[in-house]
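Colleague: sequence unknown, structure follows:
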């Protein structure tokens, strides 16, 4: 017996509202800027500005600097997404990024990155009015896009060490936005972030070692034994803690900052040592992501202490 023909509905699919389409597109472009990474960058900018001003700078300057910093970092991250779209497509952690899913076209992403870069440069120059902050912002973009993404990332296991310099720049930019100059204090803040970056990022690389290996990105945990990675993490963590303590006499910091920096430093350093011990015992669960999250807590605590310090009584100053 012949089967009845399938009934084809003449009812068209409901149209997606334009506002909803526009929202989806906007979210995709915002995702290119990697907002979660920028949050960490801004965490270092504001305390540097407060320390430079020895109190609150004008709220207008703070807002303008943070906005300019978002544009600058967003430009660098958008360029990174464009350049690394082939790698992102191979890694489970990044395969949902807009350029991989097709939510944003390659041309659209490239234009977006350039626009953010040009606007951020003009913003620092015209609105904030600091040539030094403008130059530092441009150097941060070039450092991340050219230095890290184009040159280092696919060629050396030390990619995140030297490529991470771009992520240290917000401390210098924040200080320059307030004073239009530089001093030892912002360079020490710069170095804290520099030494923090490897023990922050390598645990993540350990967790996604197979992803990076599949994409042929030579992160240190991909090409070196876990024991060696852990030892290098401890070395960088020690340098980070020492640098944070050097800020005490140089910046005239209080006992509150000293306690926060020393306490958080010992706590995080212990986490690195525990990871080393677990690797020595051959444990399968190294708890890498726990250490990754702890690194974020550490940086937040130290820079929160920097933020609060100028408002504390002079009597609490360590070197009075």
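Modeller: All right, it came through fine. Remember, predicted model here, so these are calculated numbers, not experimental data.
Colleague: hey, let's count contacts and neighbours off CA atoms from now on
Modeller: Fine.
Colleague: Which strand or helix spans the residue minimising distance to the centre of the chain?
Modeller: Nearest to the geometric centre of the chain sits residue 37, at 4.1 Å (C-alpha atoms, centre = their mean). Element membership for residue 37 (DSSP states H and E) is helix 35-53.
Colleague: try this one side by side with the last:
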């Protein structure tokens, strides 16, 4: 809409926000992967949950992730304004007041935790609350502006949904959801650093100490490969441990072999022009597909071989 100026900037008089701006605060594209892994954790869990309560659990995961994203944007409005990739978001673009984003995020987060506790069980609600607080306080407030390890430690925030989905059904956390947590935790650095390698200038302009900015491209590429190795182990481990069947096992081996090969290409690439970083772009895009297919195989294994 032409009347909704993108040039107002942080700190200027914000225009009245509409529903699209509040939706944008939840980072819908990121939300899709969060909801998907949570759903797969729920569907792969042993036992039964009523479909209505299962839907409520997934809704709570989505609302909780959206709340964390909104609070992240509330806190990082100044950083977002400095990066081309994020300058069009509601707060830096001047389409929303910061206080509105704060109230929206807090309200959404509290509601999601309370509803999860009422619909499923206390453990699932506690893990959901921890995931929101971890993303906002540990990753956004503490780590993001201070250390290149922000993605490494902060990756735990994105690893919670599958555990929450599992806990919503079973009321407990055992080895398989712990391995799923480890998988996403270890997946996050190569996924994020592959992106960071070709948008390095954005992070540098905002003063965010991402690995490519602080350590350089060569060191970051090596880190991508080094984190891929334990990630592959976590992805395949459920099969030999007898926690999943052949569908998940064979799929994890094939998908992880491709991931490892792409990571090796990134590690040994000598390209320095960000516009030409094809191995990094390919790995970033594949990493998303990798997680979708791997978690899908987990559910197929449960449904078909149950």
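Modeller: Everything's here; your move. Just so it is clear, the model here is predicted, and its values are computed rather than measured.
Colleague: hmm, back to that, tell me the residues of structure 2 aligned with the helix holding residue 37 of structure 1.
Modeller: Under TM-score structural alignment, helix 35-53 of structure 1 corresponds to residues 28-46 of structure 2.
Colleague: Also stretch 179-190 of structure 1?
Modeller: Counting by TM-score structural alignment, stretch 179-190 of structure 1 sits on residues 170-181 of structure 2.
Colleague: Report the distance from the matching stretch to the chain centre.
Modeller: 18 Å (C-alpha atoms, centre = their mean, to the nearest Å).
Colleague: What of stretch 102-114 of structure 2?
Modeller: 19 Å.
Colleague: Ok, stretch 87-104 of structure 2 next?
Modeller: For stretch 87-104 of structure 2, the separation from the chain centroid amounts to 21 Å (computed by C-alpha atoms, centre = their mean).
Colleague: residues in structure 1 aligned with it?
Modeller: Using TM-score structural alignment, stretch 87-104 of structure 2 pairs with 95-112 in structure 1.
Colleague: Buried residues, the matching stretch. List them.
Modeller: Residues of stretch 95-112 of structure 1 classed as buried: 95, 97, 98, 99, 100, 103, 104, 106, 109, 110, 112 (neighbour count, 16 or more other C-alpha atoms under 10 Å).
Colleague: Could you find the closest non-adjacent residue to whatever residue of structure 1 lines up with residue 133 of structure 2?
Modeller: In structure 1, the residue matched to residue 133 of structure 2 (TM-score structural alignment) is residue 142. Excluding the flanking residues, the one nearest residue 142 of structure 1 by C-alpha to C-alpha, 6 or more residues apart in numbering is residue 76, at 7.7 Å.
Colleague: That neighbour -> structure 2?
Modeller: That one, residue 76 of structure 1, aligns with residue 68 by TM-score structural alignment.
Colleague: Its match in helix, strand or coil?
Modeller: helix (DSSP: H, G, I helix; E, B strand; the rest coil).
Colleague: sorry, back to before: average offset between the helix holding residue 37 of structure 1 and structure 2?
Modeller: Helix 35-53 of structure 1 differs from its equivalent in structure 2 by a mean of 1.3 Å after superposition (mean C-alpha distance after the TM-score superposition for structure 1).
Colleague: Please spell out which residues along that helix are buried.
Modeller: 38, 41-52.
Colleague: Could you do stretch 144-154 of structure 1 as well?
Modeller: By 16+ other C-alpha under 10 Å, the buried positions in stretch 144-154 of structure 1 come out as 144, 145, 146, 147, 148, 149, 152, 153, 154.
Colleague: ends of the match of stretch 87-104 of structure 2, how far apart?
Modeller: The straight-line separation of the ends of stretch 95-112 of structure 1 (C-alpha to C-alpha, to the nearest Å) is 20 Å.
Colleague: Please verify my assumption that the match of residue 76 of structure 1 contacts residue 132.
Modeller: Yes - the criterion here is C-alpha atoms under 8 Å, and residue 68 of structure 2 meets it with residue 132 at 5.3 Å.
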